[in-house]
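Colleague: just a sequence and a predicted model for now, questions to come.
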Amino acid sequence: MAWVFLLVASMLEPAWATAIKQSDGLTKPWPSVLGLSGASISVLFLTFAMKDLPAGTAYAVFVGLGAVGVVAAGAVWLGESLTLPRLVFLSLILIGVIGLHFVDDGSSTTPSLAP
């Protein structure tokens, strides 16, 4: 279930980042509210995922998938360019994210304070 939470958190990132971009420096109320609310919900789902996944894996996947999603959203809705070099480097991010999924053993690496 942790991976599902992580995917939901990552899928929300393009929505809130695009809203923040549209907020014009948080000067437009509705995009600002949508962006900040979306970011809060996204981090909430990330928190749920981190209960069962190593923090480094969860955060790297969250940021990686979020970055790819934000670039895609920017290209579709904001008219931002998708050049070949950008696509190559985004592919490398996706390869890393997929690799992290396969090497994760599913156990949390939270250190214990008990001796």
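Modeller: Nice, thanks for sending it over.
Colleague: rest of the way, CA atoms for contacts and neighbours
Modeller: Fine.
Colleague: what about Trp3, how many residues close to it?
Modeller: Counted with other C-alpha atoms under 10 Å, residues neighbouring Trp3 total 18.
Colleague: ok, it touching Ala49?
Modeller: Yes - at 6.5 Å, Trp3 and Ala49 qualify as touching, with contact defined as C-alpha atoms under 8 Å.
Colleague: tell me which stretches of this protein form helices.
Modeller: With DSSP state H, the ranges of helices along the chain come out as 2-22, 29-50, 55-77, 84-103.
Colleague: before we go on, here's another structure to hold up against the first:
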Amino acid sequence: MGWLFVILGGIIEIFWVSGLKYADTLWLYCLTLLGILASFVLMILATKRLEVSVAYAVFVGIGAAGIVVAEMLVFGEEVNFVRLTLIATLLIGVVGLKLTSKSESERKMVRDISTELGLDELDEFMGEDKSERKDTGGLI
């Protein structure tokens, strides 16, 4: 379930980032705001199940690569080998950096944020079995 949240949140991020650039009506700005909220709620829920560093790296990678590809395919940006190579390098760098760092404070921060926002109740409403949750040393 955690990976589903990360992937869905990353896909939603592609849409809201494009919305920031192309929104020109109140309705589109509202949809953009809704996308921002949805992607971050999904990310917070995902980090309660997965390591923060790995989940964030995948989330950012989906967003960064997806936005570049969407700009090229949907909005007519120039398809450029150098641009594609640079975005691939960026993704490799983000994933590499995030995989090499494991922070206890990140897990505590996610727990605190999710409690403050009331996402624990949403977790329980969705029927998560706490016994399936990855052991994080009691931090999450």
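Modeller: The structure has been received and is ready for your questions. Remember, it's a predicted structure, so these values are computed and weren't measured experimentally.
Colleague: of the helices of the first structure, which stretch is the most buried?
Modeller: Compared across the helices of the first structure, helix 2-22 shows the largest average neighbour count, a mean of 21 (mean count of other C-alpha atoms under 10 Å).
Colleague: what's the matching range in the second structure for it?
Modeller: Using TM-score structural alignment, helix 2-22 of the first structure lines up with residues 2-22 of the second structure.
Colleague: and the matching stretch, how far from the first structure on average?
Modeller: Taken against the first structure, stretch 2-22 of the second structure registers an average deviation of 0.9 Å after superposition, with mean C-alpha distance after the TM-score superposition for the first structure.
Colleague: so which residue is dead centre in the second structure?
Modeller: Residue closest to the mean C-alpha point of the second structure, counted by C-alpha atoms, centre = their mean, is Phe59 at 3.5 Å.
Colleague: quick one: Leu28 of the second structure and Lys21 of the second structure, what's the gap?
Modeller: 11 Å (C-alpha to C-alpha, to the nearest Å).
Colleague: got it, and Leu122 of the second structure?
Modeller: 31 Å.
Colleague: next one: Ala70 of the second structure
Modeller: Counting by C-alpha to C-alpha, the gap from Ala70 of the second structure to Lys21 of the second structure is 13 Å.
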